[in-house]
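Colleague: here is the input, now give the coordinates:
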Amino acid sequence: MIILAATPIGNLGDASRRLIDALETTTVIATEDTRTTQRLLAALAISHRPRLIALHDHNEKARAPEIVELARTQDVLVLSDAGMPTVSDPGYGLVAAAAAAGVTVTVIPGPSAVLTALAVSGLPTDRFTFEGFVPRKHGERMTAFRALAAEQRTMVFFDAPTRVAATLADMAESLGADRRAAVCRELTKLHEEIARGTLQELAAWAEPGVRGELVIVVAGAAPREVALPDAVAQVLQSVAAGTRMKDASTEVAALTGHPSRDLYKAALESRHTAG
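Modeller: This is a model prediction of the structure:
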């Protein structure tokens, strides 16, 4: 079978007994970075030396069939550099290929930066969405954040320390300066830090520079009590001012929480009826 195994995201003490047992007995490990895995084996005092196969973003599609076939006759342990494979890390393509081929896939659960950050953020945890890594470019970030402006679930993002100040400033502009958020830095490590506040406050906090691994958690939008007919009227007003129907529907959807598809359809029907 294929065994997805979560590894520590910082503190080696978070390595589970099941993970250690698997590392001590497995004959094959497919891993994001073979050097990182070698360091993990050494840090956990594991003398066993299994075969290591590199499985990363650039070769996963090509290597997946080979690893799936290998897993028909022996267990293959799958690791990422930290946390759970497949979650913003290699492994999804391999799991999909294994499922299609009828090869069993199981999990050794463990540390997760997403869930750890969510738990300590102080923001609602009953419903949340993981949005992965924030886009690198300003324009792409703004497009992504505007599309999430009406999202009512707590949102979790990964970001690089070199971009986090710009990211938080863009979030403040797109989602609202007063939106609550938390920046979780160096989770489970010696210098762990959780900065909480509004997006505007956190953008100012990050401006001097931030170091380390980061997770950003942002509160969802407050529900907006705007009736559908009123929202459609806003779409039609925007169209009358020169905005394309599709763009107007998207903009009003972000403000009211109504699906843009419903607004677009209702606006078209309204114009047809009026005509």
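Colleague: please count neighbours and contacts with C-alpha atoms only from this point.
Modeller: Noted.
Colleague: using the three-state scheme, assign Leu52.
Modeller: Under the three-state scheme (DSSP: H, G, I helix; E, B strand; the rest coil), Leu52 adopts strand.
Colleague: helix, strand or coil for the residue lying closest to it once chain neighbours are set aside?
Modeller: Closest residue in space to Leu52, ignoring its immediate chain neighbours: Ile29 at 5.0 Å, by C-alpha to C-alpha, 6 or more residues apart in numbering. Of the three states, Ile29 takes strand under three-state DSSP.
Colleague: max-length helix in this protein?
Modeller: helix 260-274 (DSSP state H).
Colleague: buried stuff in that helix?
Modeller: Using 16 or more other C-alpha atoms under 10 Å as the test for burial, helix 260-274 gives Ser260, Leu263, Tyr264, Ala266, Ala267.
Colleague: which elements pack onto that helix?
Modeller: Packed against helix 260-274 by the contact rule (3 or more C-alpha pairs under 8 Å, 6 or more residues apart in numbering; DSSP states H and E) you find helix 228-240, helix 245-256.
Colleague: from the buried residues of helix 260-274, which is closest to Ser88?
Modeller: Set against Ser88, the nearest of the buried residues of helix 260-274 by C-alpha to C-alpha is Ser260 (28.0 Å).
Colleague: what's the separation between Pro259 and Glu131?
Modeller: From Pro259 across to Glu131, the span is 19 Å (C-alpha to C-alpha, to the nearest Å).
Colleague: next one: Val252
Modeller: Val252 sits 22 Å away from Glu131 when distances are taken as C-alpha to C-alpha.
Colleague: those two: who's more crowded?
Modeller: For Val252 versus Glu131, neighbours defined as other C-alpha atoms under 10 Å are more numerous around Val252 (22 against 13).
Colleague: isn't that one right up against Ser260?
Modeller: Yes - using C-alpha atoms under 8 Å, Val252 is in contact with Ser260, at 7.5 Å.
Colleague: can I get the helices and strands packed on helix 260-274 in a markdown table with distance to Ala62?
Modeller: A markdown table is the format used below for the helices and strands packed on helix 260-274 (distance: least, C-alpha to C-alpha, whole Å):
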| stretch | distance to Ala62 |
| --- | --- |
| helix 228-240 | 47 |
| helix 245-256 | 39 |
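Colleague: also this sequence, please, to line up against the first:
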Amino acid sequence: MIILAATPIGNLKDASVRLVETLEAAEVVAAEDTRVTAKLLRALGVENRPRLIALHDHNEREKAAELVELARSTDLVVLSDAGMPTVSDPGFHLVQAAVAAGVDVTIIPGPSAVVSALAVSGLPTDRFTFEGFLPRKQGERLSALGDLVRERRTMVFFESPNRLAASLADVATALGDDRVVAVCRELTKLYEEVKRGSAASLVPWASEGVKGEIVLVVAGAGALEVTLAVGVAQVQELVSDGTRLKDAAAAIADATGLSKRDLYEAALASRTRPAASTPPQVPDFPQPR
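Modeller: Next up is the predicted model:
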């Protein structure tokens, strides 16, 4: 089978007993960087010296079929340099190929920079989205952030320390100066630091120069304040497009937080009243998905 194994993101003491035992018994390890993995084995006191095969962004597609076949006859341990394989790290294409070939895939859970940053950010954790790395070029970065302007869930990004100040400035431009963020730096390491505040307020700090591994956590968009009259108008708009009244009321309730029953009854009642001379203005809030 294929074993996806999480490795420490900083502090070596976060390595699980199960990870160490698995590495002690492993015959073959597919590693993002074989040099990093060799150092990890020594640091964890693992005496076993398994065969190390490089598996990284540049060769994963070509290597996947070969490694899947290898995993039919022996356990193949998959490691990224830090954290969980497949999460902005190599492993996804390998897992995809294994699933298609009917080869078992299991996991040794452990450290994750995404979940760790989310937990310490102080931002809502009940719903979140992981967006990987922001684009390098400013135009593409602003476009990507623009697509997220109405995202209600907390957003988690990886970022380079060299681009952090520019990315914070672009978050402020695209999502608003007051959008709350948390910059999590060097998690679990000696110089761990979490900076919280508005995107705009953290730009000067980041511009002074920041080092280390960075995870940027951004608050989701706030709930839109929509009156019942505006919500009813939106329901009527959906009904005019062919949506059943009951379904339209439910959809707008989900999108606005208004009561489904109030929307339904008000929209139903409006059918029996003369149309108002000036209909309420409908703001541009997200259409239900």
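Colleague: overlay the chains and give the TM-score.
Modeller: Overall, the chain-to-chain superposition scores 0.84 on the TM-score scale (TM-score structural alignment, normalised by the length of structure 1); 240 aligned residues with a C-alpha RMSD of 1.8 Å.
Colleague: to Arg17 of structure 1, which of the helices and strands packed on helix 260-274 of structure 1 lies closest?
Modeller: Using C-alpha to C-alpha as the measure, helix 245-256 is the one of those that comes nearest Arg17 of structure 1, at 46.1 Å.
Colleague: what sits up against the closest one?
Modeller: Helix 245-256 of structure 1 is touched from outside by 146-150, 224-226, 231, 234-236, 238-239, 258-261, 263-264, with contacts defined as C-alpha atoms under 8 Å, 6 or more residues apart in numbering.
Colleague: let's see that with 7 Å instead.
Modeller: Helix 245-256 of structure 1 is contacted from outside by 147, 149-150, 224, 226, 231, 234-235, 238-239, 259-260, 263-264, using C-alpha atoms under 7 Å, 6 or more residues apart in numbering.
Colleague: which of those has the most neighbours?
Modeller: Neighbour max across these (other C-alpha under 10 Å) = Val235, 28 neighbours.
Colleague: with adjacent residues omitted, what lies nearest to it?
Modeller: Nearest residue to Val235 of structure 1 in three dimensions, chain neighbours excluded: Ala248, at 5.4 Å (C-alpha to C-alpha, 6+ apart).
Colleague: okay, now the one you found: neighbour count?
Modeller: By the criterion of other C-alpha under 10 Å, Ala248 of structure 1 has 22 neighbours.
Colleague: in contact with the closest residue to Val28 of structure 1 other than its chain neighbours, which residues?
Modeller: Counting by C-alpha to C-alpha, 6+ apart, the nearest residue to Val28 of structure 1 once its immediate chain neighbours are dropped is Arg51, at 4.7 Å. Taking C-alpha under 7 Å, 6+ apart, we find Arg51 of structure 1 in contact with Thr27, Val28, Ile29.
Colleague: pretty sure the first one is touching Leu52, no?
Modeller: Pointing back at Thr27 of structure 1 there. No - judged on C-alpha atoms under 7 Å, Thr27 of structure 1 makes no contact with Leu52 at a distance of 8.7 Å.
Colleague: look at the two and report which has more neighbours.
Modeller: Leu52 (20 against 16).
Colleague: that one: what's it in contact with?
Modeller: Residues in contact with Leu52 of structure 1 (C-alpha under 7 Å, 6+ apart) are Val28, Ile29, Ala30, Thr31, Thr34.
Colleague: repeat that for Tyr264 of structure 1.
Modeller: Met245, Lys246, Ser249.
Colleague: neighbours of the first one, how many?
Modeller: Other residues within reach of Met245 of structure 1, judged by other C-alpha under 10 Å, total 19.
Colleague: tell me which residue of structure 2 lines up with it.
Modeller: Using TM-score structural alignment, Met245 of structure 1 has no partner in structure 2.
Colleague: any idea which element the nearest residue to Pro65 of structure 1 once chain neighbours are set aside lies in?
Modeller: Nearest residue to Pro65 of structure 1 in three dimensions, chain neighbours excluded: Ala97, at 7.0 Å (C-alpha to C-alpha, 6+ apart). Taking DSSP states H and E as the definition, one finds Ala97 of structure 1 inside helix 92-101.
Colleague: for that helix, give me every contacting residue.
Modeller: With C-alpha under 7 Å, 6+ apart as the test, helix 92-101 of structure 1 has contacts from Glu60, Lys61, Ala64, Pro65, Val68, Thr86, Thr104.
Colleague: buried subset of those residues, written for ChimeraX?
Modeller: Filtering those down to the buried ones (16+ other C-alpha under 10 Å) takes a single ChimeraX command:
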select :60,61,64,65,68,86
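Colleague: need the contacts of helix 92-101 of structure 1 in TSV with secondary structure and distance to Lys189 of structure 1, can you?
Modeller: Output for those, formatted as TSV (DSSP: H, G, I helix; E, B strand; the rest coil; distance: C-alpha to C-alpha, whole Å):
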residue	secondary structure	distance to Lys189 of structure 1
Glu60	helix	30
Lys61	helix	33
Ala64	helix	33
Pro65	helix	36
Val68	helix	35
Thr86	coil	23
Thr104	coil	34
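Colleague: need the contacts of helix 92-101 of structure 1 in TSV with distance to Ala22 of structure 1, can you?
Modeller: Formatted as TSV, the contacts of helix 92-101 of structure 1 follow (distance: C-alpha to C-alpha, whole Å):
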residue	distance to Ala22 of structure 1
Glu60	22
Lys61	25
Ala64	21
Pro65	23
Val68	18
Thr86	19
Thr104	16
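Colleague: among the helices and strands packed on helix 260-274 of structure 1, which comes closest to Thr198 of structure 1?
Modeller: helix 245-256 (19.3 Å).
Colleague: centre of the chain to the closest one, how far?
Modeller: Its chain's C-alpha centre and that of helix 245-256 of structure 1 lie 25 Å apart, by C-alpha atoms, centre = their mean, to the nearest Å.
Colleague: please identify the buried residues of it?
Modeller: Buried, per 16+ other C-alpha under 10 Å, within helix 245-256 of structure 1: Met245, Lys246, Ala248, Ser249, Thr250, Glu251, Val252, Ala253, Ala254, Leu255, Thr256.
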